[in-house]
Every structure is written in C-alpha cells, then in structure tokens.
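A.B. asks: Fold the following.
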Amino acid sequence: MATSANALYVLRLVLGGVRRRALISASTRTYSHSSPMPGYAQSLSFLEADEGEYAAASEFLPERVATEAPPVPWPTVFEHGARRPRRAQPCDIVARLVASEKYGAARKVVDELKALHTPVQHRKTYLKPALASLESTDEGRRNFLFWMELYPARGATPNHPALRKEWAPIVHRVLGENIDNAAFLAEFLELAGRKGLLNVVLPIFVVPLAAILPPHQSEEVVSRAIASYRASCRPKSSSQVGRNLASLTDIQTELWWNKYLRALAIVEHHEPAVALLHSPPLGVRFQAWARAMVLGEDMSKQRRADDSKTQGKPKCDGALLQLIDSPVLDRDNRELAKHLARVLDRTRKDLPRVGMLADTQRLLLRLRPELLPTLERWFTERSRDNLVEDEGTSVRHQWWAHAEVLRHARDGDHVKAVRTFRRHFLWVGLPPTSVGTGDMERRPRRLPNKRIVCSILPSILALLSPVERTAYRKAFYSSFRSLAPAFWPNQFTHLAFVRIEAYTGGPTAATEVVQDIVEVGLNPGLPAWTALLLSMMGRGDTEAALHLLDSMERRAPLSETRRMPPPNGRTYAGLVRVAAKHGHIHVAADLLRRYQKHGETSGELGSLEAFFGDLKSRHRTPQEIADEKRTQAAVLRELNRLDGDDLKSRIQVLFERKRGNDEHGKEKGLSEQGDDVRRESVQEVVIEGKVLGQAAAVEHGEEKQSSAYA
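C.D. replies: Sure, this is the predicted structure:
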C-alpha cells in the first residue's frame, strides 16, 4: 500500500506540472526563449474551446509582437560590424548649417538659442561666414562682428609666422575695405583683443588709426584693446606656465605702446607724442628708437647705414649686372644701363629719388620689359643674410609703388595712376571719390605719405568734371583738419588745385582757388602764385600779371599774420618765356630787368646762362640735348652784347629773324661748302625760336618742383 500510494503521489506531481506549463504557455506571447512544449502535452486555454465568445473575440484581438530588446552582444577583441552612430552635440545644428552655407538659417538658430539663454559653442568654422558677410555696408559689418564673436579665443601667444600667414590677409582686407569707418575699426580691434589676436591686428592697425583719429581717441582705442587682451589672455595662475604667459603678456603690452608712440611721431602728432613719452602707461618703458623719433632725432638713415655696413654689399641679379657691364650696347640700352647703375648704387647707400626710379621703370618697360620684375624683386626684397625682420622692406615697397604712380601720371594715363594708387595704398588724406574704383585684387595696402598724395592728386582732378572738381576741392579743404598733420596740405597740394583750374578755366578760375585757400587760413605758397602769374600772362592779361608781380615783390599782406611770398628766379624765368612765346618782347625785356633787380643773385639761376639754360633733358634724345646746349651758348653770346636800352631792340631782331624764317620755310639742307659762321647763325636762330616758342613756362616750374620734391 505504501508503495502504490507513493507512486500515485509522484504521478499527480508530474501531471500537475504538465498542466501548469500548458496553462502558462497558452497565456504568454508567441515568441519565447523557453524550451519547446513536449508534443504529448495538450494545448489548454483560459477559455473553453467550445465556447463561441472566445472565437468571436479572437478575431478582433491584435497579433502579439516581440517587444523585448535584442540581446547585447558579448564584448570581443575585434570591433563589431555595426557601430553605433556618433551623436551630434546639442549646438551642432549651427555648425551643420554653416557647413551647408545656410548662414541666414544658422543665424536665426543662434538668435533663438541666445533668447533661451543657451550658450553656443565657439568654433573656428564660424570664420568662414564672417568673411563671407564682410562688406563695406553697415549690415555687412554687423554680420562680420556677429560671427567673429563665435570664434574661439586664444591664449597669449607670440606673433609667430603661422599666425601671421593666416590672419594678416584678413586684417589687411578689413582695414582696406573699411578705412573710412573708424568706429568699426576700433570695435574690431577690441574684439581682436578679446579673442587673443591683438598681436597680429594691432601692428597693422596702429599707424592708420593714428592718422584718421584725433590723438586722444586713438590712445583710448589702443588702451581699450590692450586692456581687453590682458583681461582675456593674461593668466592669473601662480604656476610656472602661468607666470611665463603673464610675462609674455607684459612684454607684448610694452611693445604695442612703443609701436603706438612711433605711430604718433610718424603722422606728426608731436605734442601728444611728447606728452605720452613723459607720462607712459603703468609698467611701460619706451625704447630709445621711439624716444628718438618723438624728440626729432631721425635714426632711420643712420640705421640703414649701419645695416649696410654689417650686411655688406647686397647681391644683385645677374641679368641686371650683365646689362650694366655689357660693352656693346646701342644708344637706348646705354641710357638704360646708366639709369640702372645709378639706381643700384643709390639703393646700396640709401634710396634713389622716386623720379629716377620712375624713369628707370619706363625705360625697362620700353626696352627690356622682362627685367622689370627682376628689378622690383631686387629692390623690395630684404637681404637673405638678415635673419631679423627688416622694417625698411615696407619703405622700399612704398617707394616702388610711388614710382609706379608717378610714372603713369607723367605718361598722362591718369586712370591707371589712380588704379595703381588704390591697389597699393589706403585712401587716406583724400576725400572719397568713385574715380578709379572697380574690381581690385586683395592685397596689403599701406598708408601713403604726403608726397604720394601730392603725386596722385593731379590725376584725380584730371578725371573729374568742373563741377565735381569744385566740390572735391571744397571737401578737401573743409576736412583736412580732421586728419593727422602729416596729411595737411602743403604748397604742392595747393599747386595741384591751382594748376588744373588755370589750365581748364583760365586765370579767373585759378584766382578763385587761391582765394579759397586764403579764406581757410592757409598760405598758397610761391608755386601756386607762380602758376597764377603764368596763367595770366599766357592768356594775354599782361596788366593783371604785372600788377600781381608788383604785389609779390613788395610782399603785400594776405592777412594779419601772412604775406605774399617774394618771386624767385624761376618765377621770372617762366614769365619771360611765356611773354616771349606770345610776342610780348617789351614785356620780356622789362621782366629781364626786374629779374636782375629783384631776383636771385646766386644759386641755380644766379647767372643769365643758368637762367636760360635751365631746361630739363628728360624725354629727349642725346641729339636734342646737344642742340639745346648749343642754343644756350648762342643765347649767352647774344645777351652779352646787350647793353642798356639796346636790350629791347636786340630781342626784337631775334624774333623778327625767327618770324621771317617761319614765313619763308626752312631750307631742306645746308651746303657743306657754305660758310661755317652762317650755318651756325641760322641754326642758333632756329633753335632759339624753338626754345622761346615752347610752352616751357608751366612745364619748367612743374618738372623742377616735382623732381625736387620727389
């Protein structure tokens, strides 16, 4: 009995387990990782199979789907085939839009994030939309500053070449396209300080800012930029690295204040420079070179001389030396070799005259154009033996560009002259104008000096209409005091305005220009008065010219503190030539007497030989130069015979002989067997008529003054 009872108990347990498993499997989902049900077990349900309610309800029940996540794979040595995708950062929507060049949508996202007080991650990729939005408009400037705010800040670093290579073109572009907006430049300079870029931006900005801003404003701008740089980049840590970076920041600060002090001296803000020198910012010591510039001790020539002694003789290109040393050359190439030798010799010592360099460029373009880039490279590049950056290189680049501008202006190609000026120089010292604008290549532009402004001003005025020229002149004289004294007008600036009006409008227009100059409190200077005199004499208003000359000889007052300048020998020379050209022989004789009474008694025009022989040989062949010399000798012989009242009659004889020669025509040739004395006399009279008939009055003063100024 016991055995059968035990067997029955075990059988009940087995059958009960099977029934329970069947119930569980029927009530769970279809998909399961459990072991399969045995085939002998019957499928049971929680409803009776014969009831119709279950069948009707099962038609409307959804199918059960697997909701369990797939199993996590076991870690292995090798990477899995299916990697999880990299999740983007929360703010990368802005970076993705910028990468897709959807700058407008990206800016809207940034504005929304800022409205929600959500920080935007700063990235270098935002420099691209900043440069794309940079335009010479208010909206373009705002967009540029907006994207530059999202550029990441740097720590204090030296101005290494890689940093300059990346940022110098950008800084030059910002400066060149926005030189007329000082407020934007000041804001960008402060932003550069916060971003740690001041060591690249400030050396390029400092001199132009000193030129276009008053001293107190430029000093405030520089001070704010340096303060923002120190607040952003100077570490407060006491570690060794922190102390080194703090020391670097202090050195950079002192260097930048020295640059600013030299900039004030360059643009001739002497009093503010002296005040800054005697009361420097806290912890700043000014260098000896900066002190010498402020106190008027120009060390540039001495420094270049010392550099030439230490560096030795600079190497010249073989093609240039071969042309100079070639023994067999024709006449034109001999002249070119002579100009090249003079330029090379002067460059080794100091710098050649700009006019000499312009003439050499013209000869090279006409005879050997392939050598012009070679000469430019030799003239502008610094010596390879000098490992330190040569600050004179910038001066030589400016010198070469000035020669290009002067060459185009002398050739009469004023459009090309203005375009060359815009390509190389910032538009500072001149009122804005649309002359010479167009698609310009992006390249570094330098600040012009007063000489360059005086060289380009006649070309600008020649391209303006009379109405535009008058408005431009008034804008120039009404705004010059807002610039640095280095760009204030001088006598050659006044001469450019007077000469163009005298040429186009006559003495009346030239007189109006002179009166405008006097009304603004300036002295027109002797060149401008001489141009007005020559205009009156050339247009036949002899009485007005002589009356003005009388006023100049007695130095009539212009105002309480200014008087008219006395005429010099060049003034009388131009008047005599113009009077003789128009047939006013008696006036020419009187002017000769007045020259001997009031003119110079020594110097270039101290003698009558120099008086008549002061003719430029530029753009003339050697034969023409020889003819001019023979003419000067003939004129000297004729003048030596003049005595007292016989002066007028002898000059009259010369002009009657010339007039008779013009009426009967020149002879086609002279017999070689003729009288040598007669041949020389005829040649002298013909050439004398040519000399006196030239319009050398204006050209004489212009060429001499421009070459002396250059």
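A.B. asks: Only C-alpha atoms from now on, for both contacts and neighbour counts.
C.D. replies: Fine.
A.B. asks: In contact with Asp646, which residues are there?
C.D. replies: Residues in contact with Asp646 (CA atoms under 8 Å, 6 or more residues apart in numbering): none are found.
A.B. asks: how much space between it and His584?
C.D. replies: Using CA to CA, to the nearest Å, we find Asp646 at a distance of 16 Å from His584.
A.B. asks: for Pro90, same thing?
C.D. replies: Counting by CA to CA, the gap between Pro90 and His584 amounts to 91 Å.
A.B. asks: The two: who's more crowded?
C.D. replies: More neighbours sit around His584 than around the other of Pro90 and His584, counting by other CA atoms under 10 Å; the figures are 17 against 9.
A.B. asks: what sits against Val171?
C.D. replies: With contact taken as CA under 8 Å, 6+ apart, Val171 is in contact with Val200, Val201, Ile204.
A.B. asks: One more pass at 10 Å, please.
C.D. replies: For Val171, the set of contacting residues under the criterion of CA atoms under 10 Å, 6 or more residues apart in numbering consists of Arg164, Phe188, Leu189, Val200, Val201, Leu202, Ile204, Phe205, Pro444.
A.B. asks: how about this one, so we can line them up?
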Amino acid sequence: MSVSASKAGFVLGLVLRQSNLWRRSIVTSAPAVHSVWSALDEETLTDSTPASTPSSSSFLEVESADYRAAAISLPPRPLTQRPIPWPTLFPQAHPSAPPTKLIQPMRCDSIVRHVASGDLVTARAVYDDLRRLQIPIHARAMYLSAATACLDANPPDKDGFLFWLNLIPNRPATRSHPSLKTTWKPIVERISEILGRDSQFLSQFLMLAAKKGLLPVVLRPFINYLVLNLSPQQSVNIMGNVTQTYIVNTSPQELESARGLKHRTVAEKQVSGWWNEYIIAMASAGWTEAVTELLKNPPSSVQWSEPARQRLDQLLSRPRDAEDENTDDQALPDVPWQPRILAQRLRHALHHPPSPTTLATIIRHLEYISSSHPTILQRFKSRFCRPPGALSISLSSRQNLWRHAQLISIRASGSHETAISHFSAHWQWYGLPLSFRSIAPTSTSPKAVPSIDIITSILPSLLSCTLTSDLRSRHMQYLQLAHVLPPSWRPTSATHSTFIREICHRLGPAEGISALYAIIEGGFDPGLQSYNVLLCSLARRGKDDQMIQLLEAMRSTDFEEGSIHGLVGRLPFPNARTYDGIIYVLEKRGDIGLAGQIKRLKREDIDRYRQDEMVVEAQQL
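C.D. replies: As a prediction, this is how the structure comes out:
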C-alpha cells in the first residue's frame, strides 16, 4: 500500500468516527436538538420569506397551480393518537375504548371526491388515467348519484348512466327491500320517460341491472314495454339472457353452503315469477303462437303457476270482438230509467260486470238523479270497484272498466277536452300517433296501457280537437303505426269506422271513400261499420246514385273483383243496421219514395237470408 493510500484511509476513519459521535449526541440530547432545530427553522423561514408572501406551515407553494391541483387529488391523512392499553389480568371497571380502525387511503378516492363535488368530467378523466396505469377501481354506492345526474342531463347521457351504474357494488339474490324500491322508483320513471323506441339501451340497462342484482326493482315496470314494442322473438331473447345473467351473478354456481343454496332458491323463485308475468302479458298482447311455444318449452328452472295457467286459458279462449259498440253515442239515453229498473241494473252490475257502454249508461242515470240522491254515485262506485272478497286482478280490471265507462260518459256529454284529460291521467299514450300527444296535457302519475277498446273510445274526442286539414294525415299516421302494434292493439272495425265517420262528416264522402281505400290498401279489413257510415254520408249529402251503386255492389253475391268508387275486392253484405241507417237519413231528409225503395230491398235481403239459413239447416240434417 502506498503512502498516499494509507493517509486517505486515516482521514476516512476520522470522518466516520465523527459521524457516529454526531448521531449518538442527537439520540442522547433529543429535546435540546429539537429546540435548536426548531429555532433554526423559524429563523430561516423568517429570513427567507418575502414580505409579500404570507407565512404558511405547509411545504406547498401557494402560488403554484400544480401544487393546488395535486392537493385536490391527494387523500387527507388525519393523525389520531391512540392510547396504548395497559395489560391486566383482571377486567377493568372502566375499560378504555378500542382504537378506531385506520382506513387506508386508496388511489381511487379522488374519483369519489370529484363525484361528490359534481365534477363528473374530471372524475371520468381520473378514472381513465387510473385504468391506464392498471390501478383497480373499487365499487362504491356513491356512484349511483353520478348515474342519476347523467339521466337528468339535457339531453340525457345514456352512455354515462351505464358507465357509472357499472361502478356500484353488486347485490346477492335477495328480496327487494322498501328502501331499495324507494331509491330506484324515480330512476325507473325517468328511464321510462326518455326510453322511446331505444330498445338497445333498455337491453343494456337490464343486463347491467341483472349483473348488479337489481332486477327485482327494475324488471317488472319494463315487461309491458318488451311485449308491446318488440317482436316475440326479440323479447323472449332479452328475457332469457337477463334472467340467466341474474341467476349466474347473484348466486354461487357450486351450492356447497346453506347460504349459497338460499341465494339460488331465492333467485330461481324470482325468475319464475317474472316469467309468469311475462307470459300473461304476451297472451294479453295477442302473441298466441309465442305463448303456446313457451308453455310447451319453458325456460330452465321456470315453473308456470296455477293462477297464471288459469289466466292464460281465459286470454287464449277469449275471441276478439270486431264489432265494438263503444263509439255509439246513441247507446247513452238522456231519459232516466224507472227506479225499479235502475235498482235491478245496479244489482246486476255489481255481481256481473257489464260492458263499458252499459256501465256508462248507468253512470249517466246516476248523475241525472244526483240532485235528489247526492251520494248514490260514489257509493255505487265504491261497491263496484271494491266488491267483498275480490282478488287483486279483478280489482284492477274493475277499476279500469269504471274509468273506461267514465271516459265514454264524458265524451258522450260533448266535453272532449275533459275526456282527453281523463284519458291522459289514467292511461299511457300507447297505440296512438305521437301527433295526438300535443293535444293532451302532460301527467307524471303512473298509468296503465290502454286497450284497443279504450283507444277507440277516445278517438272521437281526439279527432274533434284536430284541425280539419290534419285529419287525413293523422289517419295515415295511425295506419302506419298499426302495422307494428301487437295483434290485440291493431284497429278493429269500430276503430276504422270512427275515422271514416269523422272524415265523412268534416271533409265529405269523397274523402271518406279515399280513407276507406287506404285502409284496404294497408291490409286491414274496414268492416261493415265503415261501409254503413259511408252509405249514410252519401245519403245525407244527397248523392243517391253513388249510394245506390255502392249498396247494390254490397248486395251482389257475384261481385268478387272490380272497382266501385275505388274499392277493390269483395264488399261485406249489408245487414239490418245498414238499411235502418239509410232509411232514417232519407226520411229525415224528406225523401219518402227512396226510403220506401230501400225498405223493399231490406225485405228482399231478409227473405233471402232466411232461405239461405233454411238451406244450411237442411244440409246439416
């Protein structure tokens, strides 16, 4: 070793020895050193701090924007002093409280702070940065407020709603608690308002709700939407995927524990209940083939209940009444019944629910005698809508029947605006063109889906409030919409005749013939009622030649193809109501001769009809 190297080693040893001595002095005299360093820090800060800059105990620079941004993202670190419990052999009289658990800060806490402050854009940016760095994001219930804010935005942010909903915690298969229903009720109502025809968004939402275990509170309100707005194949596929996802994500696959078996049992019971409601809604909509296929091949772990089978038997065996008389205002007489007859009608209506038109007639008579019997209408309504021992299904049907009868009674009195308000307050605007909604006032209360009979009953009021120049366009819009409606909501002959009656009354029989031709071209059967309306309109306007020509074409049994006033194909055979309407118009007009000629044609047809019946009976024998 050289002399220089030995000298360097000697110097290095002295330095290390001095360092060790310095450390020992700090340990032995910690209070003194602490006071020295505190005074030194205070002196240094006092000398180095400019006069314009306020003193601060934080190391962050106040004027730095980067530090301020970092201060928002950094989690708070509270320092709590914990007392050290003294070990004892015997329990103490006043034991010290256990130390509080120190929650370790997470890197995704900054997302929660931004969501709490309402800055969803920055929260989304922080989320993207953390995901880019492969940092896990923990699920939190607070993200539901961000999802709700996306729905309330203008326009609604559907993608943002699904994004934040995906970050809330999952739930196992349990019963839907009242608090959960209260939380999700306004959200479901908001989704129903903005949904429209966006079935893809509804499918994504239901799938996400199934993964999160939220189907018990969100699926039932949308079953009718799936049935009424989608084809049977599409709705069945969505129901199958959603319910299967719910079972997989809310219950364990291997049922080794009692708790896992309980969750699986609850999930399968809930899924069976949803499928029973779904198949009843399918039968109500008229999808008979799809219902039959589901009954033969039910989904996995689904059992059809006995009440559901009974309801399906009623719906599938009920024929569709094509000739509805709900639009006949003459069925509501203004002359009151005798008290004995009225009492009989009331007793019979309580035990055997009548048709909406008959019930509307009873309501009109009770309103007529309300001056002498002020409480009779309310007492009858209470007994009719809630009879003793009635089931919930019959209660809802009776209440719907009462509202339908009220609609007919209000419309028959000529209060069309009141009838539209009554319809808007109790039923959805389903089965009608969107252009009709501008006539009605808005209402946010829960509503039922109207049947085709209710739609037919409100049509005269809607058309009366429509401009004459818009009648044909509204009719064409309705025919276009009718092609995509379920079978039970497609127009009947009473629906078509309502349009034809209003068009003939306000635009003339020529426009009525064009509207009738549009119905036939659209693939619908206008029914005999529409032709009866057209014949009476021709007779009322004095177009006797066209009326006779159309009537003879309807009476002709050899008429298969041809064109009468543009009407192509076989026309319906006239009945007694056809002739009675024409005779009434001609006699009111004063044309007794032509009225007698129509009476003679009526007798000929009646005799021919009787002969045909005798021939059919002889052939059967």
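A.B. asks: Any chance you could compute the TM-score here?
C.D. replies: TM-score for the superposed chains, counting by TM-score structural alignment, normalised by the length of the second structure: 0.71, backed by 516 aligned residues with a CA RMSD of 4.4 Å.
A.B. asks: The aligned residue in the second structure for Gly538 of the first structure - nearest residue in space that isn't next to it in sequence?
C.D. replies: Counting by TM-score structural alignment, Gly538 of the first structure corresponds to Arg540 in the second structure. The shortest distance from Arg540 of the second structure to any residue other than its chain neighbours is 6.2 Å, reached at Val585 (CA to CA, 6 or more residues apart in numbering).
A.B. asks: separation between the one you found and Glu613 of the second structure?
C.D. replies: Val585 of the second structure sits 30 Å away from Glu613 of the second structure when distances are taken as CA to CA.
A.B. asks: Ser235 of the second structure now?
C.D. replies: Going from Ser235 of the second structure to Glu613 of the second structure by CA to CA gives 47 Å.
A.B. asks: Of those two, give the one with the bigger neighbour count.
C.D. replies: Ser235 (21 against 12).
A.B. asks: Return the residue of the first structure aligned against that one.
C.D. replies: Taking TM-score structural alignment as the criterion, the aligned counterpart of Ser235 of the second structure in the first structure is Ser218.
A.B. asks: right, and that match touches Leu189 too?
C.D. replies: No. In terms of CA atoms under 10 Å, Ser218 of the first structure does not count as a neighbour of Leu189; the distance is 11.3 Å.
A.B. asks: list the residues that contact both of the two?
C.D. replies: Residues within reach of Ser218 of the first structure and of Leu189 at once, by CA under 10 Å, 6+ apart, are Val206, Arg224.
A.B. asks: Can you tell me what Pro235 of the first structure aligns to in the second structure?
C.D. replies: Using TM-score structural alignment, Pro235 of the first structure pairs with Pro252 in the second structure.
A.B. asks: what's near enough to touch the closest residue in space to its match that isn't next to it in sequence?
C.D. replies: If the residues on either side of it in the chain are set aside, Pro252 of the second structure comes closest to Gly260, at 5.8 Å by CA to CA, 6+ apart. By CA under 10 Å, 6+ apart, the contact set of Gly260 of the second structure is Pro172, Ala173, Thr250, Ser251, Pro252, Gln253, Glu254.
A.B. asks: same question, Lys338 of the first structure
C.D. replies: With contacts defined as CA under 10 Å, 6+ apart, the neighbours of Lys338 of the first structure are Leu323, Ile324, Asp332, Thr360.
A.B. asks: can you count the residues close to the third one?
C.D. replies: When neighbours are defined as other CA under 10 Å, Asp332 of the first structure has 14 of them.
A.B. asks: Might one say that it is in contact with Thr360?
C.D. replies: No. With contacts defined as CA under 10 Å, Asp332 of the first structure does not count as touching Thr360, sitting 11.9 Å away.
A.B. asks: Which residues are in contact with each of these two?
C.D. replies: Lys338, Arg366.
A.B. asks: Now Thr310 of the first structure: which helix or strand?
C.D. replies: Element membership of Thr310 of the first structure [criterion: DSSP states H and E] is helix 300-311.
A.B. asks: ok now the next helix or strand after that helix, how far from the chain's centre?
C.D. replies: Using DSSP H and E, the helix or strand that directly follows helix 300-311 of the first structure along the chain is helix 318-325. When distances are taken as CA atoms, centre = their mean, to the nearest Å, helix 318-325 of the first structure is centred 33 Å away from the chain's centroid.
A.B. asks: again with stretch 477-495 of the first structure
C.D. replies: The gap between where stretch 477-495 of the first structure is centred and where its chain is centred comes out at 19 Å by CA atoms, centre = their mean.
A.B. asks: what's the matching range in the second structure for it?
C.D. replies: Residues 479-497 of the second structure are where stretch 477-495 of the first structure lands when matched by TM-score structural alignment.
A.B. asks: The residue nearest the centre of the second structure: what's it in contact with?
C.D. replies: Centroid check for the second structure by CA atoms, centre = their mean gives Ser192 as the closest residue, at 4.4 Å. For Ser192 of the second structure, the residues meeting the contact criterion (CA under 10 Å, 6+ apart) are Pro186, Leu202, Pro221, Phe222, Tyr225.
A.B. asks: Now render these as JSON lines, adding neighbour count.
C.D. replies: Converted to JSON lines, these look like this (neighbours: other CA atoms under 10 Å):
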{"residue": "Pro186", "neighbour count": "12"}
{"residue": "Leu202", "neighbour count": "19"}
{"residue": "Pro221", "neighbour count": "13"}
{"residue": "Phe222", "neighbour count": "16"}
{"residue": "Tyr225", "neighbour count": "19"}
